[in-house]
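A.B. asks: Please find the sequence and the predicted model below.
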Amino acid sequence: MRGYQVYSHSERPKVVDLPLPEPSKGQFRMKICACGLNFADLLMQRGTYQDTPELPFVAGMEVAGVVDAIGPDTSGLNIGDRVAVFGGQGGLAEYGCFETDRAVGLPDSMSFEEAAAFQIAYGTSHVALDYRARLQPGETLLVLGAAGGVGLTAVEIGKLMGAKVIACARGAEKLSVAKAAGADHLIDAKTEDIRDVVRSLGGADVVYDPVGGEQWDAAFRASNPDARLLPIGFASGDVPKIPANHMLVKNLTVIGVYWGGYLKYKPSVVTDSLKTLFDWYEAGKLKPHVSHTLPLEDVAEGMELLRSRKSTGKVVIVP
């Protein structure tokens, strides 16, 4: 089979021929039909992600496809089942072996491309806004990076939860995508002052930030007393600095969110969230946005789209 193998953190990965893997006890093998790209994939290639696998490894965190083989003494799945998995690695290949207890059955109406774009982006936003920040109807939610993979889902979910959503992104094209997802107000990070605009709209009660850097600083200052701030990631490359004195004065709460971490010590948070999200999808309340679909040979192009922030929603690789 072919796979996108990372051999070194200082060299570009390659699509190479690899042995077909065999599932062990508790695992199944998937014929991979789609793999969603995430900013964490870029960090893994550099060796800077908190869960970077040992070298060498096949990149690709979330996949969707068909059950192709089942390991010995393993139950719960059948050959031919349509499933999605957050495996953490191994997704950018034609086949992969994954833990059976991580498999999620797909609704008949959901395509493999949508499924590969679904779990991490929607899961992160739902756990962040519902379980962690306890977003309430009528509150104001500020979403930075609002046209990106996770930011766009935060706009959708925030609106579903009854919030007033302020979407911040760079340029009219990206802002139009956020508007279509339900944003009530738009801020162009290229030309507008985030702090001033948010304050003019009454301030933010919850901040969802996958960007970091200067945008975090502006959002921090535009937060209302008792606001909750969610650092989701640092696409700007600049990890935010949190002024504790300002937190004290305004009674602010900064809440870390690492969706994948719950799979290790409290998986019910993820499984309960995904059940809600799939129910919303089947009810037509969520519409995954995939801006680019590329073949396995073009993974490097897909990664560059993420790095340069030229994509909206998700980039999906179809082996």
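C.D. replies: Arrived safely. Residues are numbered from 1 along each chain as shown.
A.B. asks: alpha carbons only for contacts and neighbour counts from here, please
C.D. replies: Fine.
A.B. asks: what number of residues lie near R221?
C.D. replies: Residues contacting R221 under the criterion other CA atoms under 10 Å number 17.
A.B. asks: How much space separates it from P210?
C.D. replies: Separation of R221 from P210 (CA to CA, to the nearest Å): 17 Å.
A.B. asks: next up, a second structure to put side by side with the first:
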Amino acid sequence: MKALLSDQPGGPATLRIAELPDPTPGRGELLIRVRACAINFPDVLIIEDKYQLKPPRPFAPGGEVAGEVEAIGEGVEGWAVGDRIIAVPGFGGLVEKIVIPARIAFRLPVERSFEDGAALLLTYATSIHALADRGHLQPGQTLLVLGAAGGVGLAAIELGKAMGARVIAAVSSEEKAQAAREAGADEAVIYPTGPFDRDGQKALSELFKGAVGPAGADVIFDPVGGDYAEPALRSIGWEGRYLVVGFPAGIPKLPLNLTLLKSCDVCGVFWGAFAMRDPAANAAHVEQLFKWWDEGKIAPRISATYPLERAGEAITAIAERRAIGKLVVTLGRS
């Protein structure tokens, strides 16, 4: 089988296509014929050894996949050869075949494409966990979403609207603002590109405050970090919840006096650990996602697809924050 491998720490240029023997599923495992693999920001970090997960090399990046069951390991029940699945293995997805634990697999309905299936779980499951479990978002509350045109940002917009919130999207261009509006944002604000000095951060804070209104944001969804974090936190309302989702702009340092003045919470969001620790709660969230998908309240936006040989280009686009929505690598038919 073909695989895109990381042999050494570095950017997408260090990846290489290789031929590997087909894997065999062990006890409790499924062998999946991968048809699509979505690209996410962790793929940028993992090949540079900057992610919390550091697989032994060589390994294939690619954290979420869709495909068909090709073989079933001992002790696995409820699955048959040919069943369509989606899963988030964390890495290893940029291959033609992958072995995964059966416990992380979810069924992909026949009416959904493999590309759409691959683009669902990581962003939407992260966002529903963030908004429901960590942010306790309620109908009528105000949600500010940073980086709102990325995959996880668009998911947060759609889920925020499905949960009855007023959603303010913060983005870096008019093109991205339009994507946020199409996803259902009530308002989109365009912020300048950092880094910012103190005056720049103050101006950005005023921009956020003007967008969310005098009461402040009840929940702030931040998958960006960096110099955007403190200005966003300054726009939070009384007893608001600031959700720490990711750091493509860098890991920020927040002045904790703001949490006292606003009596607000800063909440970490680590969906992968949550899914491992509470699989029943995660499965309930995924069931809700499929329901909202059927009702048309959410729908993964895929802005581009790539063959396996060009998967490095997709990782580069994510690293440079050029992508709107999701980028998906396709393998074989869909």
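C.D. replies: Structure received. All of these numbers come straight from a predicted model, not from anything done at the bench.
A.B. asks: Next up, the contacts around the residue of the first structure positioned farthest from its centre.
C.D. replies: Most distant from the centre of the first structure: D73, at 33.0 Å, with distances by CA atoms, centre = their mean. Contact analysis of D73 of the first structure by CA atoms under 8 Å, 6 or more residues apart in numbering lists 25-26.
A.B. asks: how would you label the equivalent of it over in the second structure: helix, strand or coil?
C.D. replies: In the second structure, the residue matched to D73 of the first structure (TM-score structural alignment) is G75. Under DSSP: H, G, I helix; E, B strand; the rest coil, the three-state class of G75 of the second structure is coil.
A.B. asks: now do D41 of the first structure
C.D. replies: Following three-state DSSP, we place D41 of the first structure in the helix state.
A.B. asks: what lines up against it once you look at the second structure?
C.D. replies: So, by TM-score structural alignment, D41 of the first structure is matched to D43.
A.B. asks: Surely L137 of the second structure is within a strand?
C.D. replies: No: L137 of the second structure is assigned coil when assessed by three-state DSSP, not a strand.
A.B. asks: wait, doesn't the match of D41 of the first structure sit right on G63?
C.D. replies: Yes: at 7.2 Å, D43 of the second structure counts as touching G63 under the criterion of CA atoms under 8 Å.
A.B. asks: who touches both of those two?
C.D. replies: F91.
A.B. asks: Among these two, which residue is more densely surrounded?
C.D. replies: More crowded of D43 of the second structure and G63, by other CA under 10 Å: D43, with 26 against 23.
A.B. asks: ok, that one to H129 of the second structure distance?
C.D. replies: Distance from D43 of the second structure to H129 of the second structure, by CA to CA: 21 Å.
A.B. asks: for A38 of the second structure, same thing?
C.D. replies: Taking CA to CA as the measure, A38 of the second structure falls 20 Å from H129 of the second structure.
A.B. asks: Okay, helices next: where are they in the stretch 101-250 of the second structure?
C.D. replies: Along the stretch 101-250 of the second structure, the segments classed as helices by DSSP state H, counting those that start in this stretch run 114-118, 121-128, 151-162, 174-182, 198-212, 229-233.
A.B. asks: possible to save those helices as a markdown table with mean neighbour count and distance to L4 of the second structure?
C.D. replies: Shown next, in a markdown table, are the helices of the stretch 101-250 of the second structure (neighbours: other CA atoms under 10 Å; distance: least, CA to CA, whole Å):
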| stretch | mean neighbour count | distance to L4 of the second structure |
| --- | --- | --- |
| helix 114-118 | 26 | 17 |
| helix 121-128 | 24 | 20 |
| helix 151-162 | 27 | 22 |
| helix 174-182 | 19 | 30 |
| helix 198-212 | 18 | 40 |
| helix 229-233 | 24 | 34 |
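A.B. asks: closest to V69 of the second structure out of those helices?
C.D. replies: helix 114-118 (12.8 Å; CA to CA).
A.B. asks: mean deviation of that closest one from the first structure?
C.D. replies: By mean CA distance after the TM-score superposition for the first structure, the fitted helix 114-118 of the second structure averages 0.5 Å away from its aligned residues in the first structure.
A.B. asks: which residues touch that helix?
C.D. replies: Helix 114-118 of the second structure is contacted by residues 35-38, 64-67, 86-87, 108, 300, 302, 328, 330, 334 when judged by CA under 8 Å, 6+ apart.
A.B. asks: PyMOL command to pick out the buried ones of those?
C.D. replies: To isolate the buried subset of those in PyMOL, counting by 16 or more other CA atoms under 10 Å, use the following:
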select buried, resi 35+36+37+38+64+65+66+67+86+87+108+300+302+328+330
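A.B. asks: Nothing else from me, thank you.
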